[in-house]
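**Student:** Fold the following for me, if possible:
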Amino acid sequence: MSSPNQPVPFTADDYRARMTRAAESAAAAGLAGLLVAPGPDLVYLTGYRPTAITERLTVLVLAAGQDPVLVVPTLEAADAEHAVGAPALTLRDWTDAKDPYAVTAPLLDAKGRFGISDNTWAMHLLGLQQYLPGTSYASLTEALPMLRAVKDAAELERITAAGAAADATYEEILKVRFAGRKETDVAADLARLLTEYGHSQVDFTVVGSGPNGANPHHEAGSRTIERGDMVVLDFGGLKHGYGSDTSRTVHVGEPTAEEQRVHDVVREAQEAGCNAVRPGAACQDIDRAARAVITEFGYGDRFIHRTGHGIGVTTHEPPYMIEGEEQPLVPGMCFSVEPGVYLPGRFGVRIEDIVTVTEDGGRRLNSTARELAIVE
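**Tutor:** Predicted coordinates:
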């Protein structure tokens, strides 16, 4: 039995099944195979995370009906052999005296079209094309947007634990003093708390006070938080290798009637977005539900970003909750629902939960209060 500190471990069989599904999905999409460079896709498919990502070629080659092959520099082969998914792989190493593209090219269909991970270095793609001018490529986000989107029970356990840790962080940050301290001071508190609650990696700690809150991606700066400020808090990272991401907006002292009204509108919009989650709904339906509320109250032009993004081994990944995204929701998908209103030069409000699609609707993985909290 697992616990929050001891999640169900992934096994070589888990990674083997992921690679098989990925190769079969590639074939169904009309691709000859997949080329996966170091990054989140490689971690998801093999459990292997190189200690250093350098100019040396490392690439996983997947094709339906063929054994997975991981091409690695010889000096990193020992590390690759210790990856959990290594028993499901054939390792092929190359030394600095060899041309890695000459080693890799024979593994590929010389006239095939391949999905290739988005973060592959251009020099590696160009190197392969020199040997295989008849090949063509599509980014994995374009070719297989659902590659990592649907989580199994063990993945959901990790994301749930990460969400609980972010919730605990929020509960604690409400106890610290805001007024008279710099945004960076509060951001440091958030990072410390995320780590104390089990995060191995802190990806972001947004603290947008007063007019800075009107910038959705404001990074904590040197501004001193004042009494009367609205403060947007957006923070998250990785716990057990899976992401957390939550936003709440607090107020230093009592809010004005307008500030309370805007917060109420965003809270209603966020509720509408979460209530729209159900199997078969399109991703854009979540955006439409949240955006309709904000537009109804006259703030439509001040909601300036998508309603949500997927989350998993990274804190931002496909699918995206945005107009034009018709991908249907299926059980196991996890994503944020985070509408906001931003009034330039004045303040902003954002409320965000991670939601997973269930068999009959959606379940929030964040449970902290969404009402406007008053801090000192």
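**Student:** switch to C-alpha atoms for all contacts and neighbour counts from now on
**Tutor:** Fine.
**Student:** three-state assignment of the closest residue to residue 289 other than its chain neighbours?
**Tutor:** Nearest-residue entry for residue 289: residue 273, 5.2 Å, with adjacent residues in sequence omitted and distances by C-alpha to C-alpha, 6 or more residues apart in numbering. Assigned with DSSP: H, G, I helix; E, B strand; the rest coil, residue 273 falls in the helix class.
**Student:** now do residue 192
**Tutor:** For residue 192, the secondary structure call by three-state DSSP comes out as helix.
**Student:** Look up how far residue 65 lies from the residue of the chain most remote from its centre.
**Tutor:** Here the centre of the chain is the reference, and by C-alpha atoms, centre = their mean the most remote residue is residue 97, at 37.8 Å. When distance is defined by C-alpha to C-alpha, to the nearest Å, residue 97 is 31 Å away from residue 65.
**Student:** can you map out the helices along the chain?
**Tutor:** In chain order, the chain shows helices spanning 12-28, 40-46, 74-81, 100-104, 122-131, 140-143, 153-173, 183-196, 257-275, 283-296, with DSSP state H as the criterion.
**Student:** would JSON lines of those helices with mean neighbour count and distance to residue 90 be doable?
**Tutor:** Formatted as JSON lines, the entries for the helices of the chain read as follows, by neighbours: other C-alpha atoms under 10 Å; distance: least, C-alpha to C-alpha, whole Å:
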{"stretch": "helix 12-28", "mean neighbour count": "19", "distance to residue 90": "12"}
{"stretch": "helix 40-46", "mean neighbour count": "21", "distance to residue 90": "11"}
{"stretch": "helix 74-81", "mean neighbour count": "16", "distance to residue 90": "10"}
{"stretch": "helix 100-104", "mean neighbour count": "19", "distance to residue 90": "13"}
{"stretch": "helix 122-131", "mean neighbour count": "15", "distance to residue 90": "20"}
{"stretch": "helix 140-143", "mean neighbour count": "18", "distance to residue 90": "22"}
{"stretch": "helix 153-173", "mean neighbour count": "21", "distance to residue 90": "25"}
{"stretch": "helix 183-196", "mean neighbour count": "20", "distance to residue 90": "36"}
{"stretch": "helix 257-275", "mean neighbour count": "20", "distance to residue 90": "43"}
{"stretch": "helix 283-296", "mean neighbour count": "22", "distance to residue 90": "37"}
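**Student:** Can I get these in TSV including distance to residue 336?
**Tutor:** Compiled in TSV, those are given as follows (distance: least, C-alpha to C-alpha, whole Å):
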stretch	distance to residue 336
helix 12-28	24
helix 40-46	19
helix 74-81	33
helix 100-104	38
helix 122-131	31
helix 140-143	18
helix 153-173	11
helix 183-196	18
helix 257-275	9
helix 283-296	10
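**Student:** structure for this one too, so we can compare:
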Amino acid sequence: MPDDAAPPPFTADDFAARQQRALREALDAGLDGVLVTPGPDLVWLTGYQPTAITERLTLLALTPDRPATLLVPRLERGDAESAAGAPALAFADWSDGDDPYAASSGLLRPGGRYGVSDSAWALHLLGLQRAVAGSSYVGLTEGLPMLRAVKGDDELARLAAAGAAADRAYEEIVGVRFAGRRETEVAADLADLLRRFGHEQVDFTVVGSGPNGANPHHEAGSRVIEEGDLVVLDFGGLRYGYGSDTTRTVSVGEPSARQQEVHDVVRAAQQAGVDAVRPGVACQEIDRAARAVIEEAGYGPQFLHRTGHGIGVTTHEPPYMVEGEQQPLVPGMCFSVEPGIYLAGELGVRIEDIVTVTDDGVRRLNSTDHGLRVVG
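**Tutor:** A predicted model of the protein is given here:
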């Protein structure tokens, strides 16, 4: 069971500060405001998550000419007013049979350009376009990519707790039997361990054995794990509302020389990526540092994906550690460093830690051994 104390909940003042920051950044970016529909942005800005995301419009409007306003279906208003950030909000509602877009048009101005949640339904976006003459919209990942990227101390504490819980799950899973069991069985063990150590939500448990490890997003399947396999274990979820995501590769029995060689290359690449993290460095430099090690070893074409992604209230969010991303690193940013080598039909190796940028460098939020662990 988890033995760390739960962090204090976020307050209405915390959510109000986030809303003000979001609006300020939107105006600085040349937008007229921010529109947020149900999903991670709404949770981060208000603490409110509808019990069921339906076709009924729920919309947070952050604009400079009125208080932060949450438009909700009338039947859900009571739940919304109970959210942690509700004291910082004004409320408006609409009833079944009303036109929700007409109700929302009073919150916006004709011809305005707004940032809108990536998760907004096309149904709602098209309705807003019809209701608000000349309005235009840009997804928040494009318009405000760093909105949730820089974490405060209270968010870092949650991410650290999630990472520590995932580490404990790994230390337990390497003690179970792998050989002769299906990938799905080991994946179920991992999910149970994440919950035992405090995760309220399990998002993924990748178990890629032998040739299945060469697929970076392999779903655990019915393959029976064999002696001599490498097994990629990539798992995570939410604890206290913030994400974990870690990968280790284990060997079922003693590894062959080739397996050990590939693992050593990935381990060196992962270390190089972490070593490159410091304030002011462009995100793409983390990718370049890890990729250079793999390319020098002759496996460049077998590194199939970016080196990392941001993490917070979701397990994938900006910033991204990928060629072409010139956003400089800032203290408080949190992201994965996860290079890999994937040899089709044979094996895969990936090693992943979550890190955060500090004032003078980097801090890992995962601390389990990076070596090639031997399991039974």
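**Student:** how close does the residue farthest from the centre of structure 1 get to residue 108 of structure 1?
**Tutor:** In this structure, residue 97 of structure 1 and residue 108 of structure 1 are 22 Å apart, going by C-alpha to C-alpha.
**Student:** Kindly report the same for residue 148 of structure 1.
**Tutor:** Distance of residue 148 of structure 1 to residue 108 of structure 1, computed by C-alpha to C-alpha: 23 Å.
**Student:** for the residue nearest the centre of structure 2, what are its contacts?
**Tutor:** Centroid-nearest residue in structure 2, with C-alpha atoms, centre = their mean: residue 315, separated by 1.9 Å. The contact partners of residue 315 of structure 2, by C-alpha atoms under 8 Å, 6 or more residues apart in numbering, come to 237, 243-245.
**Student:** Sort out which one of the residues you listed lies nearest residue 119 of structure 2 for me.
**Tutor:** Using C-alpha to C-alpha, the shortest approach to residue 119 of structure 2 within these belongs to residue 243, at 18.3 Å.
**Student:** The closest one against residue 311, yeah?
**Tutor:** Yes. Assessed by C-alpha atoms under 8 Å, residue 243 of structure 2 is found in contact with residue 311 at 6.4 Å.
**Student:** To which residue of structure 1 is residue 14 of structure 2 aligned?
**Tutor:** Taking TM-score structural alignment, residue 14 of structure 2 has residue 14 as its aligned residue in structure 1.
**Student:** Sort out which residues of stretch 297-305 of structure 1 are buried, please.
**Tutor:** For stretch 297-305 of structure 1, burial by neighbour count (16 or more other C-alpha atoms under 10 Å) applies to 299, 302-303.
**Student:** so where is that stretch in structure 2?
**Tutor:** The aligned range for stretch 297-305 of structure 1 is 297-305, by TM-score structural alignment.
**Student:** chain center to that stretch: distance?
**Tutor:** Stretch 297-305 of structure 2 has its average C-alpha position 24 Å from the chain's average C-alpha position, going by C-alpha atoms, centre = their mean, to the nearest Å.
**Student:** Endpoints of it, how far apart?
**Tutor:** Between the start and the finish of stretch 297-305 of structure 2 there is a gap of 17 Å, counting by C-alpha to C-alpha.
**Student:** give me the number of residues near residue 251 of structure 2?
**Tutor:** Here the count is done by other C-alpha atoms under 10 Å, and residue 251 of structure 2 has 24 residues near it.
**Student:** quick one, what contacts it?
**Tutor:** Residues near residue 251 of structure 2 by C-alpha under 8 Å, 6+ apart: 228-231, 372-375.
**Student:** any idea how far residue 294 of structure 2 is from the closest residue to residue 371 of structure 2 other than its chain neighbours?
**Tutor:** With C-alpha to C-alpha, 6+ apart as the criterion, residue 371 of structure 2 has its nearest non-adjacent residue at 7.7 Å, and that residue is residue 267. Distance, residue 267 of structure 2 to residue 294 of structure 2, using C-alpha to C-alpha: 10 Å.
**Student:** what does residue 122 of structure 2 give?
**Tutor:** 41 Å.
**Student:** show me what contacts residue 73 of structure 1?
**Tutor:** 56-58, 93-96.
**Student:** Tell me the residue in structure 2 aligned with it.
**Tutor:** With TM-score structural alignment as the matching criterion, the partner of residue 73 of structure 1 in structure 2 is residue 73.
**Student:** if I look at that match, how far off is residue 22 of structure 2?
**Tutor:** Spatial separation of residue 73 of structure 2 from residue 22 of structure 2 under the definition C-alpha to C-alpha is 24 Å.
**Student:** that older thread, ok, the residue farthest from the centre of structure 1 to residue 103 of structure 1 distance?
**Tutor:** From residue 97 of structure 1 across to residue 103 of structure 1, the span is 12 Å (C-alpha to C-alpha).
**Student:** before we move on, what about residue 374 of structure 1?
**Tutor:** Using C-alpha to C-alpha, we find residue 374 of structure 1 at a distance of 61 Å from residue 103 of structure 1.
**Student:** go on, residue 209 of structure 1?
**Tutor:** Using C-alpha to C-alpha, which is the criterion applied here, residue 209 of structure 1 is 54 Å from residue 103 of structure 1.
**Student:** Please name the residues that touch residue 348 of structure 2.
**Tutor:** Going by C-alpha under 8 Å, 6+ apart, residue 348 of structure 2 touches 208, 210-216, 230-232, 340-342.
**Student:** ok, those residues vs residue 356 of structure 2, which is closest?
**Tutor:** For those, the minimum distance to residue 356 of structure 2 (C-alpha to C-alpha) is 20.3 Å, reached by residue 340.
**Student:** Measure how buried that closest one is and give me the count.
**Tutor:** 30.
**Student:** so what's it closest to, chain neighbours aside?
**Tutor:** The spatially closest residue to residue 340 of structure 2, leaving aside those adjacent along the chain, is residue 350, at 4.2 Å (C-alpha to C-alpha, 6+ apart).
**Student:** The one you found and residue 246 touch, don't they?
**Tutor:** No. In terms of C-alpha under 8 Å, residue 350 of structure 2 does not count as a neighbour of residue 246; the distance is 9.7 Å.
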